[in-house]
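> I need the structure of the sequence given here:
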Amino acid sequence: MENKIKIDNKAVGQRIREEREKLELSREEFAEIIGLSDYYVGQLERGERQMSLPVLVGISNCLHVSLDYLIFGQNFHNTESHILEAHTAYETYDGNKKKEIGRLLNKCSPKELELIRKLIKTILPYMNGN
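Below is the predicted model:
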C-alpha cells in the first residue's frame, strides 16, 4: 500500500507569503530574485498552483527557511545550532571591520541606509551561507 503525503498548497503559499513579508520584499521584488513572474508567485501564494521541486528549493533558499517548514509548517531538523554558529561567527568578526562598517553606515543619509538595507536583503539569498 502506498503512503501518499498530501501537500496543502494554500498553507504552503501562506507560509511563503508570510516569510516574504518578514523580509519586507514586495511580490515583484521576490519574483525577480527567484526568477519567476510576479503573477506566478501570486498564484503560488494563494495556493492555486503547485510548484516544481527546483522552484520550491529556490524559494526556500531565498527565504532562508527549510523545505520542512514550507511544506509541513515545522522544522524536523534542529536549526538552532546553525543560528548559534552564525551569531558566534558575527561576534568573532574582526572588531576593526565591524567598526569600519559602523562608521560607513553613520555617514549615510536615511535614503542611502534604506537602499543599503534593500541591497543586503537582495543579495543574502544568493550567498547561500558563504
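> When you work out contacts or count neighbours from here on, use the C-alpha atoms and nothing else.
Will do.
> For the residue nearest to residue 17 when sequence neighbours are not counted, the count of nearby residues, please.
Distance criterion Cα to Cα, 6 or more residues apart in numbering; nearest residue to residue 17, sequence neighbours excluded, is residue 45 at 5.8 Å. Using other Cα atoms under 10 Å, residue 45 has 22 neighbouring residues.
> another one to check against the first:
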Amino acid sequence: MEGFGRRLENEREIKGYTKRGGSKILGFSENVFGTYEREEASHSLDTLQKVSKLFDVSIDYLITGKEFSPNAGRAVSYQSFKEVLNVFHKYNIKDSYILKKNDWRLLEKEEVIELSKHFDWVAHKAKNK
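So this is what the prediction gives:
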C-alpha cells in the first residue's frame, strides 16, 4: 500500500503527535505506529477505524489518498491538498482557516461561494502583478 505510511505520518504530524504518542493514544505498544508509517506491518480494519477516527479522515483517504468531496462531486487529490499546506507552511501560517472544518460547517452555500469568488479575485490580482 504505497503512500499509506506517508499519509499516516502527515496526519500524525498535523495533529502534533509523536509516533510513540500516537501509539499510546490508539492503545498500541510503543513502536507500532512507526511500523505502520514505514509500512513494515499490516494493519487490521479495526486499526484503520481507530486511526481514521483519531485523525478525523476516512479509511478510504488513508488507503487511497483521496477523499470524497460532495461539493465537487469528485475525489480530491491528497497531493494537491498537501501542496496547499506547504504554501501555508512556507508563509508560517499556523492553524489556517482552511483546516478549521467546524467553522466551515457553519457557512451557508452562499458564503462558501463568496469565499471562493474572493479567493479567485485575490489569486487573479497576484497573477497580474
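> circling back: now do the same for the residue nearest to residue 17 of the first structure: its match in the second structure.
By TM-score structural alignment, residue 45 of the first structure lines up with residue 37 in the second structure.
> Equivalent analysis for residue 27 of the first structure, please.
Aligning on TM-score structural alignment places residue 27 of the first structure opposite residue 19 in the second structure.
> Touching, that match and residue 36? I think so.
No. Taking contacts as Cα atoms under 8 Å, residue 19 of the second structure lies outside contact range of residue 36: 9.8 Å.
> List the residues that contact the match of residue 27 of the first structure.
When contacts are counted by Cα atoms under 8 Å, 6 or more residues apart in numbering, residue 19 of the second structure touches 12, 30-31, 33-34.
> Which of the helices or strands spans the closest residue to residue 41 of the second structure other than its chain neighbours?
The spatial neighbour of residue 41 of the second structure that comes closest, neighbours along the chain excluded (Cα to Cα, 6+ apart), is residue 35 at 5.6 Å. Using DSSP states H and E, residue 35 of the second structure falls within helix 32-37.
> Just after that helix, pick out the following helix or strand.
Using DSSP H and E, the helix or strand that follows helix 32-37 of the second structure in sequence is helix 45-55.
> how much does that next one stray from the first structure?
Aligned to the first structure and superposed, helix 45-55 of the second structure gives a mean residue distance of 0.5 Å (mean Cα distance after the TM-score superposition for the first structure).
> which residues are contacting that helix?
By Cα under 8 Å, 6+ apart, the list of residues contacting helix 45-55 of the second structure from outside reads 11-12, 15, 26, 58-59, 62.
> Appreciated, that's everything.
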